[in-house]
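Model the following, please.
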Amino acid sequence: MKLSFMLQKNCIITNIKGGCRGREDILREMVDALFENTELKEENIGKGELVLSLLEREKQQPTSLGDGFAFPHARFPELKSFYMLLGICREGVEFNSLDDKATNFFIMTIVSSANPEILLKSRAAMMRFMMPLPVRKAILKAKSKDEIWEMIDKSNIRVDYEILAKEIMRPQIGFLRLDMGLKEAARTLHKYHIDTLPLLDGNNNFIRDITCHDIFVYGLPDLFANIRKAPSMKDISEMDAFFKVNQAITLKDLRIDRPAPVIDSEAPLMEVIYQMTLNARNILYVVKNKKILGVIDRYNIIDKVLMG
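Coordinates of the predicted model:
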């Protein structure tokens, strides 16, 4: 099925208002458009109920994933059809994005709980169409919804296409560098409240991942051996002294033998799940030509595939 068949022309809104607006106002504007232009008004769902469901989803996990995109969505068991809306805010608006940048493109989908796969496939199809930067620029410059719909139709993007790693990844926030000292690396991990970050070389090529465990264990094997023997020990002066004395040690001094957790951007969804399950991966970096495109973690799988 072509994407242009699923996204009706009158469900392309080219004038989403920007400025200092809350998420609820933006969602209400799009919900109003859906009720006005589709058969959603004939479903057993009210506007208020739909807005509350969309807001609840935003509270669970923001749907603005970065690069100017947001994917507000909701599922209802009694829904008879599938509804999609493309909202465009030319100046951009704050929508609690993961990369803290303004959001320009809102892809809203309302689906039946009985058919959750269509949510992910329709979202993936929209991303295949809109991912190229020239396409996004052309959409922002388009003078009418007809012009945008023609672009979608001529792309011949289909919704019944296999879901790929690059279509479910989220942006990678934060990096480590080879010349970083261990203490600076530890602070960077702490800054993002995360246990692992990708390590890049001077050309921004991905080398491998670095974890908190890698940093703490390096040069402190005796301390960690004692911790295993006496888990109740409270004196961490040895660790503090290590960071103070060994400031010249950088991440390039670490020797880590485990394979880097990477997956190709074109890998199908089942390959992603297989790699995470078989190799007990908590995270996979989506890499193409040695460059990080994004990251997939187990929460991504649960959130996008199971929870919608």
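
from here on, contacts and neighbour counts on C-alpha atoms
OK.

Buried residues in stretch 288-296, which are they?
Buried residues in stretch 288-296, counted by 16 or more other CA atoms under 10 Å: K288, I292, L293, G294, V295, I296.

same check, this time on stretch 294-308
By neighbour count with 16+ other CA under 10 Å, stretch 294-308 contains the buried residues G294, V295, I296, D297, N300, I301, G308.

Doesn't the first one belong to a strand?
Yes: secondary structure assignment (DSSP: H, G, I helix; E, B strand; the rest coil) places G294 inside a strand.

rewinding a little: for S4, state which of the buried residues of stretch 294-308 is nearest.
Distance ranking of the buried residues of stretch 294-308 against S4, using CA to CA, places G308 first at 21.9 Å.

So that closest one versus R177, what's the distance?
Relative to R177, G308 is positioned 35 Å away (CA to CA, to the nearest Å).

try E184
E184 sits 10 Å away from R177, going by CA to CA.

One more: I148?
Going from I148 to R177 by CA to CA gives 41 Å.

repeat for E39
Using CA to CA, E39 is found at 52 Å from R177.

For the two, work out which one has more neighbours and name it.
Set side by side, E39 and R177 show unequal neighbour counts under other CA atoms under 10 Å, the larger going to R177 at 19 against 13.

I'd guessed the more buried one sits against N203; true?
No: checked against CA atoms under 8 Å, the pair R177 and N203 is beyond contact range at 10.3 Å.

Please provide the structure for the following sequence as well, for comparison with the first:
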Amino acid sequence: MDKEPQIVFSSHTVLLDIAVQDKWELIRQMVGVLCAEGLLSPNPSITEQQVLDAVIQRENEMNTALGKGVALPHARIPGFQGVGMAVARLRNPITYNGKNEDHQVWLVVLLVVPFEEPQLVLKLMALAARMVSDEAVTNLFRSVSDPELVADLVYDRVFRRDTLVLARDIMRPPLVEVRPDMPLPEVTRLMSEHMLESVAVTEPDGTLLGQITCDNLFKLGLPDFFSHLKSVSFIREFDPFENYFKKEAHYLARDVMTSDVATVPDDATLLEVIFELAVKSNPKVYVVRDGKRVGVIDRSTVLNRIINI
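Okay, here's the model as predicted:
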């Protein structure tokens, strides 16, 4: 039987209302607390500086802010023995990445795990995502003054429960809002500005109506019979956008969108998401709750938040 890994996490690694200048100072403090609590006891060949360097390297490779004021810095260290976790609630939010309010962070969970056990990072990421989406839990984290209570809550959810990663845990918020009466030139400008191959068309309340893809746009100026051709070499001089520009100024989003949209509920499992993306070859799936779009998952989302974690 495999020996249970040593877990370094307690009220002593919960830091409440600490004041820091930036995320680097915060990460140094959190790594220091973990090491002071015995993180390196089963790892005599690893130093505190090596752990710190591993966390910093991960931050430099990819921003670990999850959104809604929460960040998940972490390190996966080859051959590392045990698991270390620290939680910090900041007295004042800090700019974690970027310069606007969307990157302000007030709650940080730092994790150090063996490289061979990425599931622990995924599990914690799922927990953090649910915490910020649950107003009651978020309010508890904002107001609680007892480190023991925070430690018990987090320990129970992370180390005692079998947490599945769900669609709502890894989805990204929508980048743009497209209404059915939006003029087509405005839609294409948004798609170009945000480098999107497709956008959802929704009602003001978030109800998903359909989507507009680059394929929809490219085919707008082509005659219907083109879909039956095997080659266009005999009409190479045909301008595929001549008819498009004749129509563009008069078209609205509803005139171009298609209702053929891949969706998953927000409680869909990771397997169900991957099935839609890989097996059914959908480049993107929209996450819905009660018929309303609440997020989106594409292949890059899975790369960033699952495979490259």
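
ok, back up a step: which of the buried residues of stretch 294-308 of the first structure sit farthest apart?
Taking every pair in these and measuring CA to CA, the maximum separation is 19.3 Å, between G294 and G308.

mind listing the strands in the first structure by residue range?
Ranges of strands in the first structure, per DSSP state E, are 12-13, 64-66, 69-70, 73-76, 83-93, 103-112, 176-177, 196-200, 206-211, 262-264, 283-288, 291-297.

quick one: the third one aligns where in the second structure?
Which is strand 69-70 of the first structure. Taken onto the second structure by TM-score structural alignment, strand 69-70 of the first structure occupies residues 70-71 there.

How far does that stretch sit from its chain's centre?
Chain-centre distance of stretch 70-71 of the second structure: 11 Å, with CA atoms, centre = their mean, to the nearest Å.

Contacts for that stretch next, please.
T64, A65, Y96, V105, W106, L107, V108, V109, A128, V132 (CA atoms under 8 Å, 6 or more residues apart in numbering).

give the contact list for the second one.
By that I understand A65 of the second structure. Counting by CA under 8 Å, 6+ apart, A65 of the second structure touches A71, L72, P73, Y96, N97, H103, V105.

Give me the neighbour count for the third one.
Read it as P73 of the second structure. Other residues near P73 of the second structure come to 22 when the count uses other CA under 10 Å.

Spatially, what comes nearest to it if we skip its sequence neighbours?
Using CA to CA, 6 or more residues apart in numbering and skipping the chain neighbours, the partner closest in space to P73 of the second structure is L110 (5.0 Å).

can you tell me which residues contact the counterpart of the one you found in the first structure?
When the first structure is aligned by TM-score structural alignment, L110 of the second structure is paired with M108. Going by CA under 8 Å, 6+ apart, M108 of the first structure touches M30, F71, P72, H73, M84, L85, L86, G87.

Looking at the second structure, which of these hold up?
Conservation of these in the second structure, assessed by both residues aligned by TM-score structural alignment, their matches' CA atoms under 8 Å: retained contacts are M30, F71, P72, H73, M84, L85, L86.

Touching, the fifth one and F5? I think so.
No: between M84 of the first structure and F5 no contact is recorded; they are 10.6 Å apart, counting by CA under 8 Å.

So if I had to pick from those two, which one is more boxed in?
Each of M84 of the first structure and F5 has its neighbours counted (other CA under 10 Å); M84 has more, 21 against 13.

Any idea how many residues pack against the closest residue to that one other than its chain neighbours?
Leaving aside its sequence neighbours, M84 of the first structure sits nearest to T109 (CA to CA, 6+ apart; 4.5 Å). Using other CA under 10 Å, T109 of the first structure has 22 other residues around it.

Please report how far T109 of the first structure lies from L50 of the first structure.
Taken as CA to CA, the span from T109 of the first structure to L50 of the first structure is 11 Å.

any common contacting residues for those two?
Joint contacts of T109 of the first structure and L50 (CA under 8 Å, 6+ apart) are A74.

Tally up the residues packed near G79 of the second structure, please.
Burial of G79 of the second structure is recorded as 12 neighbouring residues (other CA under 10 Å).

should've said D146 of the first structure
When neighbours are defined as other CA under 10 Å, D146 of the first structure has 13 of them.

nearest spatial neighbour of the alignment partner in the second structure of it, skipping sequence neighbours?
Under the alignment (TM-score structural alignment), D146 of the first structure maps onto E148 of the second structure. Using CA to CA, 6+ apart and skipping the chain neighbours, the partner closest in space to E148 of the second structure is S11 (4.9 Å).

can you check E117 of the first structure too?
Distances taken as CA to CA, 6+ apart place V305 nearest to E117 of the first structure, at 7.5 Å, with adjacent residues excluded.
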